[in-house]
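Student: A structural model of the following input is requested.
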Amino acid sequence: MVAAVDGVDLRVERGEMLGYIGPNGAGKSTTLKMLTGVLMPSAGEARVCGLSPVPQRTRLARRIGVVFGQRSQLWWDLPLRDSFDLLRHIYRVPADDHAGRLRRCRSLLDLDEFLDTPVRQLSLGQRMRGELTAALLHGPEVLFLDEPTIGLDVVSKQAVRSFLAELGGRGDTTLVLTTHDLADIERLCRRLVVIDHGRVVHDGSIEALHARYGSRRRVVVDLDDPVSSFAGATVEAEGRRLVFSIDGSAAQVIAGLAGLPGLRDIAIVEPDIEEVVARLYLSPGAP
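Tutor: Got it, this is the predicted structure:
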């Protein structure tokens, strides 16, 4: 028997935006399925909005929204507008409340141009915007997002991220986000939980993750003429470019570069969270 989730102990506060990440098979989707009432945990307890997800699944469904990047809650052959109307009746949402939420989603997600298009004719980006709207029309307290930007182009990803950032910024909807696209986490979540082999290996800020696993900032310097070396911090020479790897403040390095002949540009590059997570998995203490 495989323990898909093993001793995960989390408390997520109202209005929090939580990033929940890990490699394939880590237990992310299993966790979400238990929290949404799809799977019954074999041990322990899960509560969402004060409810037990499986025994009280019908009551819970009215208080949560779910978006799975590779699953749809829309009617394939119906215009998008009709799917939204059907969901209003399924969730028994008052007409005025439904209209107000739909109006807001139409504005923020630019839905109007394809509201009357059958779902099967929508692009992936358009469908995902429809899925987000469908998950929010009944006013959920918690929104679970499983790979919401998977397969989207750059423009569609930006639209989805901007919408979720605006939604989370209001503070009245809790967001739990699982994704392999770490840019989603960096853009949206202050708190990051990393899970591996069903166990939590990090719970804290992205900054704390960087500090814990020794990621470094880089100072990138462009020069007029190529150089082969430079005395100072750890540095890579790439033709007309010097790349410094530093811990902590970049001020000392930048001050030392101020008088460098032929200096064209200096940029500070923050560490990539993907690199940091890779360090976590490769560290001796990782499961």
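Student: When you work out contacts or count neighbours from here on, use the C-alpha atoms and nothing else.
Tutor: Will do.
Student: All the helices of the stretch 101-250 of the chain, in order from the start?
Tutor: Using DSSP state H, counting those that start in this stretch, the helices of the stretch 101-250 of the chain run over residues 124-136, 154-169, 182-188, 206-212.
Student: Now the last one: buried residues?
Tutor: Of all the residues in helix 206-212, those buried under the rule 16 or more other Cα atoms under 10 Å are Ile206, Leu209, His210.
Student: which residues touch the first one?
Tutor: With contacts defined as Cα atoms under 8 Å, 6 or more residues apart in numbering, Ile206 is in contact with Glu186, Arg190, Arg191, Leu192, Ile273.
Student: same check, this time on the last one
Tutor: In this structure, His210 makes contact with Arg216, Pro271, Ile273, Val276, judged by Cα under 8 Å, 6+ apart.
Student: Strands of the stretch 101-250 of the chain, residue ranges please.
Tutor: Along the stretch 101-250 of the chain, counting by DSSP state E, counting those that start in this stretch, strands occupy 142-146, 174-178, 191-196, 199-205, 217-223, 234-238, 241-246.
Student: Of those, which is nearest Val12?
Tutor: strand 174-178 (8.2 Å; Cα to Cα).
Student: That closest one packs against which elements?
Tutor: Judged by 3 or more Cα pairs under 8 Å, 6 or more residues apart in numbering; DSSP states H and E, the packing partners of strand 174-178 are strand 17-21, strand 142-146.
Student: possible to save these as TSV with mean neighbour count?
Tutor: Below are those laid out as TSV (neighbours: other Cα atoms under 10 Å):
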stretch	mean neighbour count
strand 17-21	26
strand 142-146	23
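Student: Export those as TSV, with columns for distance to Arg241.
Tutor: Converted to TSV, the helices and strands packed on strand 174-178 look like this (distance: least, Cα to Cα, whole Å):
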stretch	distance to Arg241
strand 17-21	34
strand 142-146	40
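Student: this one next, for a side-by-side:
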Amino acid sequence: MNVVEVEGLRKEFKSYSSRSGLAGAFRDLFTRNYQVLRAVNDISLHIKKGEMVGYIGENGAGKSTTIKMLTGILTPTAGRILVNGMNPHKEREKFVRTIGVVFGQRSQLWWDIAVQESFRLLKKVYKVSDDAYEAHMGEVIATLDIGPLLDKPVRKLSLGQRMRCELAAALIHNPPLLFLDEPTIGLDVLVKMKIREFLKEINRKYQTTILLTTHDLADIEALCERVVLLDEGKIIYDGRLDQLQKNWVEGKQIHFEFHHPVERHALIELSGGADVKWRQGERCNEWIAGIEGDEEAVSQLMSRVIQQHPISDVKVNQASTEEIIRNIYEEGLTHG
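Tutor: You can find the predicted model right below:
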């Protein structure tokens, strides 16, 4: 069963552009220039019950706009949306009882009251019974380790503490569908790991469907088998993460750190006819070779480079998901 069904979804925003100069300002009083920005451009998306889907893209790609339409915050310009069998905009009150939402840069907790008081208020809003609340939230509070935080005002919590409480608040009514928009932004590694493990657990135990948008691709790798890649409001990839990696990483990456500066053309000459893509690394005198082929091709390239240029370090690894996504945006989705 599809929890999310989207067909031809579009969202356009009209923006005003002012003319330059005093004459232009005077003309703007009578006639204005408008531009139509298409933030989401006729996308179609289907998500099944129990899936954990990563929804990724660059800033301005349309991720948050999509989430806001799926949760009923924004009304689409065109297209059809069905979430949990309902139209998010026409069945608003009934619909919101079936979803949980966490926006990393917005809070649903009351700033000046204790966390547990916010929980109690949300319990009333969602009409959760005392027995259901105690049974479910007791486990959530214990798993997220927020028991010691319940008596503290939200304003006195650290970012990591607040985000764990935000996640718990979104799950008070145990929704079948959870939207997470940058839930780990600014968090340290230990808090991220705790949140990831918790999300895996609720997905396993309750078959909670999760749609996750994030710039931290480690979250995607840890949680999602499926990714949807968005660019300029359009879906350019929708499929398994491992298949995306396979399509784009047929070989390996070799990181060379040289003793002295080396020019790209000199390295290209050492490629020996192999399909090698060279790019400069982040460290001084570091170059990274992306090479397609087997272990023998990798060994031959390393041998040619080392014979010609003294190196201080070399390592071989697979490209990270971050590298893959960056290559897709730089070169376009032409593989697979």
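Student: Buried ones among the contacts of Ile206 of the first structure?
Tutor: Buried members of the contacts of Ile206 of the first structure, counted by 16+ other Cα under 10 Å: Arg191, Leu192, Ile273.
Student: Nearest to Leu182 of the first structure among the helices and strands packed on strand 174-178 of the first structure would be which one?
Tutor: Of those, nearest to Leu182 of the first structure by Cα to Cα is strand 17-21, at 8.5 Å.
Student: Quick check: that closest one compared with the second structure, mean distance?
Tutor: Strand 17-21 of the first structure differs from its equivalent in the second structure by a mean of 0.3 Å after superposition (mean Cα distance after the TM-score superposition for the first structure).
Student: circling back to that earlier point, columns distance to Arg81 of the first structure on top of the helices of the stretch 101-250 of the first structure, output as JSON lines?
Tutor: Below are the helices of the stretch 101-250 of the first structure laid out as JSON lines (distance: least, Cα to Cα, whole Å):
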{"stretch": "helix 124-136", "distance to Arg81 of the first structure": "9"}
{"stretch": "helix 154-169", "distance to Arg81 of the first structure": "19"}
{"stretch": "helix 182-188", "distance to Arg81 of the first structure": "28"}
{"stretch": "helix 206-212", "distance to Arg81 of the first structure": "39"}
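Student: Could you identify which of the ones you listed is most buried?
Tutor: Most buried of the helices of the stretch 101-250 of the first structure, by mean neighbour count (mean count of other Cα atoms under 10 Å): helix 124-136, with a mean of 22.
Student: Check the mean deviation of that helix from the second structure.
Tutor: Helix 124-136 of the first structure sits 0.4 Å off on average (mean Cα distance after the TM-score superposition for the first structure).
Student: by contact count, what packs against the helix or strand harbouring Asp265 of the first structure?
Tutor: Assessed by DSSP states H and E, Asp265 of the first structure sits inside strand 263-269. If you count contacts as 3+ Cα pairs under 8 Å, 6+ apart, strand 263-269 of the first structure packs onto strand 217-223.
Student: could you give the angle of the strand it packs on to strand 234-238?
Tutor: If you take axes from the mean of the first three to the mean of the last three Cα atoms, to 10 degrees, strand 217-223 of the first structure sits at 40 degrees to strand 234-238.
Student: Next, the buried residues of strand 217-223 of the first structure.
Tutor: Buried, per 16+ other Cα under 10 Å, within strand 217-223 of the first structure: Arg217, Arg218, Val219, Val220, Val221, Asp222, Leu223.
Student: Counting by contacts, list what it packs against.
Tutor: Checking 3+ Cα pairs under 8 Å, 6+ apart, strand 217-223 of the first structure ends up next to strand 241-246, strand 263-269.
Student: What does Ser64 of the second structure correspond to in the first structure?
Tutor: Aligned by TM-score structural alignment, Ser64 of the second structure pairs with Ser29 of the first structure.
Student: correction: Asp188 of the second structure
Tutor: Per TM-score structural alignment, Asp188 of the second structure is aligned with Asp153.
Student: Identify the residues contacting that match.
Tutor: Gly125.
Student: if I pick the residue lying closest to Val67 of the first structure once chain neighbours are set aside, what's in contact with it?
Tutor: Spatial nearest neighbour of Val67 of the first structure, chain neighbours left out: Leu145 (4.9 Å); criterion: Cα to Cα, 6 or more residues apart in numbering. Each residue near Leu145 of the first structure by Cα under 8 Å, 6+ apart is listed here: Val66, Val67, Phe68, Gly69, Leu175, Val176, Leu177, Thr178.
Student: Would you mind measuring from the last one to Leu18 of the first structure?
Tutor: Meaning Thr178 of the first structure. According to Cα to Cα, to the nearest Å, Thr178 of the first structure stands 9 Å off from Leu18 of the first structure.
Student: and Ala132 of the second structure, how many neighbours?
Tutor: Using other Cα atoms under 10 Å, Ala132 of the second structure has 14 neighbouring residues.
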